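> quick one, what's the 3D model for this:
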Amino acid sequence: MKGFIQTLKNIWSLQELRDKIIVTLSLILVYRFASYISLPAINMAEVGNLLDHFQKQGGGKQAAGLLGLLSSFTGGAFSHASIMALGIMPYISASIIVQLMGMAIPYLQKLQKDGESGRKTLNQITRWLTIGVCLVQAPFYLGTITQVFLPYEQFRSAYYIDPQSIAFYVPSVVILVAGSIFAMWLGEKITDKGIGNGISILIMVGILAGLPTAFLQEFTTQTGNGGLGSIMILIEVLFWLVVILLAIVLSVAVRKIPIQYVSRAHATGGSNRNLLQGARQWIPLKVNASGVMPLIFAQALMFVPGLLTKFDDTNTFLAGFKNPFSWQYNVLLVILIIIFSYFYTAITIPVNQMADDLKRNGGLIPKVRPGQETANYLDDILSKITLPGAFFLSIFAILPALVHGGFVQTEGFSHFFGGTSLLIMVGVILDTVQQINTYLLNHHYDGLMQSKLSRTSNL
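Okay, here's the model as predicted:
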């Protein structure tokens, strides 16, 4: 505990790091404040009553299946008709599209290899594509909230003007696009001026915003009539901590591939002959190299089976795909995650380029020939470790459904036991802590250099 307190003191004593943390927290507060500003044509107070009434009428599970993911990423702004309702997700979608298009478009492939200048051009393309994604998503979002809530005549007062008129749609679309661009700007500013990856931090903050309310609802349910008591709350918290620990293990687990770098050095003892010397290092191949992307892709496609119920709303089998806690939904989700894990790993881990870089730098894997044989060897290892990685990722994806059917009473709290939310939180926190540790280590090295220079000047 003393070491942890001392680390906090060290962090706060560094002016540069302290300023970055203050900037990050300030921009997060701005983002959270903006998420509570409703669209001008909508009465925010009535929207809260609409949501409560909708959940009591049994729409909670369908909303969780179709809108819950976006709502959790935006900290509830999506479900509360906020100006930040689309949040940062259009930028994420645009980034994924640009990354996938880079496989097929030579111009984008060239930009990916052009270093800093190419990165800036790709970022600009992603920004413009974000606006395009917003222009598509905003009308659909507005159509969704009007279709869901308009049947309730007693809640017509939630709209100041006719929600099906052009006077409602055009200004609302412009505001939603501006809100998403503002969220993207905040994320980029956090990356440049703050600490950590700004886009990921905003997503994590949106997810964490719902944790206190979810826990309070679970506590009230468990300690009320029909609950299992406060001891079950303690068991749930302990189990949640174990799940977080396993998520950390999944995020950092690697398979180390030994490599040997051969270099030439002068032999000592007056001889001019050269000796071959080797420096052994490792290639860390992550067990879950694709991160949460397979889960995001899979959940995005899970919207499609649910939409089929519009053509046949009497089919109970198809209706199960709209409920994220049903067996139909989770079986298909597992299959999609495994497929996308292999797909995304194959397109993001360039084994051929890794083999060429090793050969160019004089590195080799013991007992494996440089070149194509090395690439085949790395691809074979990657294929073997991707399966267990995809399997454990699938377990985390369906864990909310498992715990909700077991001992967790409320749907909201069960979502924090796995899925995209937990893995994103763990990944962002690990990345941010790593950056803070880097600042601390750099300050330590700077201090040593300054002390040496001062001693030298005194001599």
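
> CA only for contacts and neighbour counts going forward, please
Fine.

> residues contacting residue 329?
Neighbour list for residue 329: 302, 320, 321, 322, 323 [criterion: C-alpha atoms under 8 Å, 6 or more residues apart in numbering].

> just the buried ones among those, please.
The neighbour-count criterion (16 or more other C-alpha atoms under 10 Å) marks 302, 320, 321, 322, 323 among these as buried.

> please identify which of the residues you listed is nearest to residue 384.
Relative to residue 384, the closest of the buried ones among the contacts of residue 329 is residue 302; by C-alpha to C-alpha it sits at 26.9 Å.

> to compare with the earlier structure, here is another sequence to fold:
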Amino acid sequence: MLSQLKQAWKIKDVRKKILYTLMMIVVFRIGATIPVPGVNTSIIKEMVGNNSLLSLYNMFTGGAFSNFTLFALGIGPYITASIILQLLTIGFESLDELQKSGEEGKKKINKYTKYTALALALVQAIGITLGVVRSALKNNNVFFICTVILTLVAASMLLMWIGDKITEKGLGNGSSVIIFVGIVSRVPIDIMNAINMVQNGKLAIWAAALLVVVILLTIMAVTYIQEATRKIPVQYAKRVVGRKTYGGQSSHIPMKVNQSGVIPVIFASSLLAFPQTIAMFMGSDAQNFVQTYLSPNGEIGFWIYRSLEVLLIVFFAYFYTTVSFNTEDIANNMKNNGGFIPGIRPGKPTIDYLNRILSRLTLAGAIFLAVISLIPAFVTHYMSVSMNLAGTSLLIVVGVALELKRQLESNLVMRSYQGFLK
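You can find the predicted model right below:
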């Protein structure tokens, strides 16, 4: 692995991508350490410690919320906006046509997503400032409150810009990389907390060992499934043009078991955090209701939260696969190039066959994502151990790491290097 990284470093274009990504990550981490002035962070940390939903939200911001730094809102508004726009493309034909109209259409969709993210960031900033951290503000005059709200919104838009730039000029999907870095940045703190719990007798050594085993097995399982593909054989008919014969070779269509990657997990987590934002505007009764019935750490809320998480993961797995993998286009391209699947007629029969295979693979992938997100969550919940790198977060970390590895491979292969493939 290290030798391939060294090889990638020698290629100017790849080195620039790596350095640019690292530079943007540094900017993100700097912003995640600069506190918003005039806020008592000790009060907020106490709130986060007593509220499991705020604790979950804090995990995705890399601890920025508990310290109430510039990036306290995180990338959440942008992800939620992306979900809303993608769902709207189903209900509104004009948006669907816009999305399918090439690069210009995608640019317009992206612009609408950013406007929606701005609106959501403003709503969330108002809710957090007035509903959650009001008691932590050292000054309660209107001007100061407006300043805090505008600071949070502006910083959230900056974080969205950082994500866009990583996607455009760096490695990986910017939003996923930011979430990845946020989660990983909390791992050393988790490890120290676990060690302290073992030393203080609050956590048995066998329980700590079991936790490590579960995490390692989860990483292995995620890696295996994320890389697993089903190869659909394709045969190309022979064509004689003049004195030359074309075609006749065999190929295959690689269909991944988990076609949607970790996107369903990220979307599900973002959507489940949304009720907390709404509750901020509705007083303590609504917040207590959400804390009781939608808390991932409460006795009642744990089961409700995890059940909703499974349903959302399955839904977004099917939804994202449908959007990203167009079986009709694949079937038409094969037909136009003289290709066919052995035993299947070209045209609609091929589309139906690919849809059946894709549906089965998507179901298997969705169930896998749901199970993998639940097992570490159950272990940490019933062992009463707070670990950021468990369940949903572990899936995201491993999935994003594999995607970064895959992109690095692609960049090497494109430049005629064997890279990771040898």
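
> where does the TM-score land?
A TM-score of 0.85 describes the superposed chains when it is computed by TM-score structural alignment, normalised by the length of the second structure; 410 aligned residues with a C-alpha RMSD of 3.1 Å.

> before we move on, the earlier item: which two in the buried ones among the contacts of residue 329 of the first structure are spaced the farthest apart?
Pairwise distances across these (C-alpha to C-alpha) peak at 11.1 Å, for the pair 302 and 320.

> related to what we said a few turns ago, format the buried ones among the contacts of residue 329 of the first structure as TSV; extra columns: distance to residue 264 of the first structure.
Output for those, formatted as TSV (distance: C-alpha to C-alpha, whole Å):
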residue	distance to residue 264 of the first structure
302	56
320	65
321	62
322	64
323	63
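
> and those residues, which is closest to residue 375 of the first structure?
residue 302 (34.6 Å).

> next, count neighbours for the counterpart of residue 137 of the second structure in the first structure.
Aligned against the first structure by TM-score structural alignment, residue 137 of the second structure finds its counterpart in residue 159. Counted by other C-alpha atoms under 10 Å, the residues lying close to residue 159 of the first structure total 19.

> relative to residue 168 of the first structure, how far out is residue 159 of the first structure?
For residue 159 of the first structure, the distance to residue 168 of the first structure equals 9 Å [C-alpha to C-alpha, to the nearest Å].

> got any residues that touch both of these two?
residue 41.

> any idea which helix is longest in the first structure?
helix 419-458 (DSSP state H).

> which parts of that helix are buried?
Buried, per 16+ other C-alpha under 10 Å, within helix 419-458 of the first structure: 419-432, 436, 439-440.

> again with stretch 102-117 of the second structure
Quick answer for stretch 102-117 of the second structure (16+ other C-alpha under 10 Å): 105, 109, 110, 113, 114, 116, 117.

> same question, stretch 15-34 of the first structure
Across stretch 15-34 of the first structure, burial judged by 16+ other C-alpha under 10 Å covers 17, 18, 20, 21, 23, 24, 27, 28, 31, 32, 34.

> what do you get for stretch 379-399 of the first structure?
Within stretch 379-399 of the first structure, the residues that count as buried by 16+ other C-alpha under 10 Å are 379, 382, 385-387, 389-399.

> before we move on, what about stretch 220-234 of the second structure?
Buried residues in stretch 220-234 of the second structure, counted by 16+ other C-alpha under 10 Å: 222, 223, 225, 226, 227, 229, 234.

> reformat the contacts of residue 329 of the first structure as CSV; add secondary structure and distance to residue 209 of the first structure.
Formatted as CSV, those follow (DSSP: H, G, I helix; E, B strand; the rest coil; distance: C-alpha to C-alpha, whole Å):
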residue, secondary structure, distance to residue 209 of the first structure
302, coil, 25
320, helix, 28
321, helix, 27
322, helix, 25
323, coil, 23
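
> number of nearby residues for the residue found closest to residue 140 of the second structure once you drop the neighbours it is linked to in the chain?
Leaving out its chain neighbours, the residue that sits closest to residue 140 of the second structure by C-alpha to C-alpha, 6 or more residues apart in numbering is residue 134, at 7.8 Å. For residue 134 of the second structure, the neighbour count with other C-alpha under 10 Å is 16.

> tell me how far residue 134 of the second structure lies from residue 277 of the second structure.
Residue 134 of the second structure is 14 Å from residue 277 of the second structure, by C-alpha to C-alpha.

> what do you get for residue 197 of the second structure?
From residue 197 of the second structure across to residue 277 of the second structure, the span is 32 Å (C-alpha to C-alpha).

> and what of residue 149 of the second structure?
For residue 149 of the second structure, the distance to residue 277 of the second structure equals 14 Å [C-alpha to C-alpha].

> what does residue 10 of the second structure give?
47 Å.

> which of these two has more neighbours?
residue 277 (20 against 11).

> rewinding a little: the match of residue 137 of the second structure and residue 42 touch, don't they?
Yes. Between residue 159 of the first structure and residue 42 there is a contact under C-alpha atoms under 8 Å: 4.7 Å.

> picking that back up, among the buried residues of stretch 220-234 of the second structure, which lie within helices?
Per DSSP H, these map to helices at 222, 223, 225, 226, 227.

> wait, what's in contact with the second one?
By C-alpha under 8 Å, 6+ apart, residue 223 of the second structure lies in contact with 398, 399, 402.

> what's the answer for the third one, then?
Residues in contact with residue 225 of the second structure, defined by C-alpha under 8 Å, 6+ apart, are 257, 258, 365.

> make sure the first one is actually in contact with residue 230.
Right, residue 257 of the second structure. Yes. Counting by C-alpha under 8 Å, residue 257 of the second structure touches residue 230, with 6.9 Å between them.

> number of nearby residues for the aligned partner of residue 137 of the first structure in the second structure?
Matched across to the second structure, residue 137 of the first structure falls on residue 124, judged by TM-score structural alignment. Other residues near residue 124 of the second structure number 25, with proximity taken as other C-alpha under 10 Å.

> I'm done for today, thanks for sticking with me.
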